[in-house]
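*Asks:* My questions are about this predicted structure, shown below with the sequence.
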Amino acid sequence: MDRLKLMEKAPAKINLALDVLFKRPDHFHEVEMVMTTVDLADRIELSELKDDEIKILSHNRYVPDDSRNLAYQAADLLKKRYDIKQGVAIAIEKNIPVAAGLAGGSSDAAATLRGLNKLWKLGLSMDELAEIGAEIGSDVSFCVYGGTALAKGRGEKITHLPVPPSCWVVLAKPTIGVSTAEVYKRLNLSNVEHPNIRKMVEAIEQNNYEKVCQNVGNVLESVTLSLYPEVKHIKMQMKKFGSDAVLMSGSGPTVFGLIEHDSRMNRVYNGLRGFCDQVYAVRLLGERNYLE
């Protein structure tokens, strides 16, 4: 008998604005972020297994194939919570750079939740899947929905926003990894420039591209730039080549540029390819996932 298989896309996200308000008693940080998905995605293939186990399959040596993998954790959580006596193989085709500040692992986990909801006929709503996702990691709730949103709390309190103005996004990741924990540890909240989250939300609601560009901001950026000169260099070059707005995503090290016109996008993309291996030119997606 043929075993069931299904595919899910797991898009990357960028932070158009990221603010950290304070450290909470549970040691997490209270954040406010405006996030949106871009057209760069991992592909997740889920296949039923005869044996009652979870298998992670990936050709990328940086993707763990055990319980450290967030997609594994998503499958394990659903299996235990709903007493599923059915194995699954999770094949991850990695297109999003690893440890890049683009929520690749969180998006893989979210796609696994959506896919297993269908495969195992659990009948859960998107809100229920997002709630489960919050137990796995801060960005997983957002990635379950996709689209564009204001995220508060640890990142799990989601307010959906309209699709942002259409534009190109050029992403560039230097060949370094950044420790999110280290960046947060070095963050001094009394000595940073806080982005105006309200103005970014307004810009998206008004579909105003110029206003979006004027209000990008990331409170973590100054920490990562001081630790990693490579990130600072990419940011400077992206501005020099003519991006309309430039910002680091998440805790880094990926930097993105927003660009309205094709000709300028090509100039930025080609300029960065001269000294940076991982460069991508993609469109803003900004549209939500829905259950079929």
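*Replies:* Thanks, I have it. Residues are numbered from 1 along each chain as shown.

*Asks:* from here on, contacts and neighbour counts on C-alpha atoms
*Replies:* Will do.

*Asks:* For burial, what's the neighbour tally of Lys152?
*Replies:* By the measure other C-alpha atoms under 10 Å, the count of residues near Lys152 is 18.

*Asks:* meant to ask about Leu57
*Replies:* 17.

*Asks:* I'd assumed Tyr72 was in contact with it.
*Replies:* No: at 10.4 Å, Leu57 and Tyr72 do not qualify as touching, with contact defined as C-alpha atoms under 8 Å.

*Asks:* which residues are in contact with both of the two?
*Replies:* 65, 90 (C-alpha atoms under 8 Å, 6 or more residues apart in numbering).

*Asks:* Any buried residues in the top helix by length along the chain, and which?
*Replies:* In the chain, with assignment by DSSP state H, the single longest helix is helix 104-119. The neighbour-count check on helix 104-119 (16 or more other C-alpha atoms under 10 Å) flags 104-117, 119 as buried.

*Asks:* and the nearest residue to Glu193 once chain neighbours are set aside, what does it touch?
*Replies:* Leaving aside its sequence neighbours, Glu193 sits nearest to Val219 (C-alpha to C-alpha, 6 or more residues apart in numbering; 6.4 Å). Residues in contact with Val219 (C-alpha under 8 Å, 6+ apart) are 18-20, 192-195.

*Asks:* circling back: return the closest of the buried residues of helix 104-119 with respect to Pro11.
*Replies:* Ser107 (6.4 Å; C-alpha to C-alpha).

*Asks:* hold the first one in mind and look at this next one:
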Amino acid sequence: MNDSSLRLPAPAKLNLMLRIVGRRPDGYHLLQTVFQFIDLCDWITLTPRQDGVIRRVNPLPGVPEDSDLAVRAARALRDACGNPLLGVDIDLEKNLPMGGGVGGGSSDAATVLLGLNQLWRLHFGLDEIAALGLNLGADVPVFVRGFSAWGEGVGEHLTALPDLPEPWYVVLAPHCQVATGAIFGAPGLTRDNKPITMVEFLRGNEENHCLPVVTERYPLVKEALFNLELVCGGSRLTGTGACVFAVLEYEHDARHAAEQLAAGEWQVFVAKGSNISPLHNRLGIEPG
């Protein structure tokens, strides 16, 4: 890493609930969800170039460079500013499980957008960057905004939830990747559930409407949920999975539970919830 490089976190998120309340004419589902960040992160090093080349310096298995959201984010930002000479080397340290429902690719894209906005000295505001991010994926805006949020629409209409508890989480990542498109396209998915209010969520309505379809199709997810319930007294699915999580108040309880779960068909992570993104803390910018 040279003196002009920037090394930044791309944090994971958990969906603390996920409701499917309708479907748009274009096929996208209307959702209600709650996002919270955790301190489990990918790490991205951005090294600026002046020759217009945007490239990934290390391979990401199964993801061609032209499909990589981090690369696409850099190209979108350069196109938006209109300077074809801006370039960057993107070095990704991949820690977040792919196909896990923790927002890895979307978070990587947001980190590249916000990091390059500083490195390239573009001075775009968060509204402009979030709009660019939405073209890359529905989850990108929450990572750009940087606050825990109630999400509606396809997940892009965000209302800050600054006072959520920030507990410890035990997260299991089963050794499988869930195909989100297949889950949302499943005939058995209920798409006309009743919307709820934020107050109802805060009182304990934490359903995930994708859960029945995911557990039917992915036995490893079902097994992870069962074992997490057994050890922690509760278990939930984030997004469409494959990751599942349990909420614990104290770090020592979370680490003890993780030890008990270490021998299963999954990776085990212990993470702290946060209502402000670690990325925004690192960059010294206010969520908004």
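*Replies:* Great, that's in hand. Keep in mind the model is a prediction, meaning the values are calculated, not measured.

*Asks:* Number of residues surrounding Leu202 of structure 2?
*Replies:* Neighbour count of Leu202 of structure 2, defined by other C-alpha under 10 Å: 10.

*Asks:* ok, it to Ala246 of structure 2 distance?
*Replies:* 17 Å (C-alpha to C-alpha, to the nearest Å).

*Asks:* What of Arg56 of structure 2?
*Replies:* Arg56 of structure 2 is 35 Å from Ala246 of structure 2, by C-alpha to C-alpha.

*Asks:* Please identify which of the two sits among more neighbours.
*Replies:* Ala246 (23 against 18).

*Asks:* quick one: which helix or strand includes that one?
*Replies:* strand 244-248 (DSSP states H and E).

*Asks:* list the contacts for Ser249 of structure 1?
*Replies:* 14-16, 101-102, 218, 255-256.

*Asks:* Please disregard the earlier target; I meant Leu77 of structure 2.
*Replies:* If you count contacts by C-alpha under 8 Å, 6+ apart, Leu77 of structure 2 has them with 113, 117, 132.

*Asks:* Please apply the same query to Leu116 of structure 1.
*Replies:* So Leu116 of structure 1 contacts 46, 75, 122 (C-alpha under 8 Å, 6+ apart).

*Asks:* Can you tell me the SS state at the alignment partner in structure 1 of Glu128 of structure 2?
*Replies:* Under the alignment by TM-score structural alignment, Glu128 of structure 2 pairs with Glu128 in structure 1. Assigned with DSSP: H, G, I helix; E, B strand; the rest coil, Glu128 of structure 1 falls in the helix class.

*Asks:* Against Pro195 of structure 1, how distant is Glu128 of structure 1?
*Replies:* 31 Å.

*Asks:* The two: which is more packed in?
*Replies:* Legend: neighbour count by other C-alpha under 10 Å for Glu128 of structure 1 and Pro195, higher for Pro195 (20 against 12).

*Asks:* which stretch of helix or strand covers the more buried one?
*Replies:* Counting by DSSP H and E, Pro195 of structure 1 is part of no helix or strand.

*Asks:* got a list of what it touches?
*Replies:* 17-19, 215-219.

*Asks:* Filter those down to just the ones in strands.
*Replies:* The strands, defined by DSSP state E, take in 17-19, 217-218 from the contacts of Pro195 of structure 1.

*Asks:* burial count for Leu18 of structure 1?
*Replies:* Leu18 of structure 1, neighbours per other C-alpha under 10 Å, totals 28.

*Asks:* what secondary structure does the nearest residue to Gly115 of structure 1 once chain neighbours are set aside sit in?
*Replies:* Once flanking residues are discounted, Gly115 of structure 1 sits nearest to Glu8: 6.3 Å by C-alpha to C-alpha, 6+ apart. Three-state call for Glu8 of structure 1 (three-state DSSP): strand.

*Asks:* cool, the one 3 residues further on as well?
*Replies:* Under the three-state scheme (three-state DSSP), Pro11 of structure 1 adopts strand.

*Asks:* cool, and Gly252 of structure 1?
*Replies:* coil.
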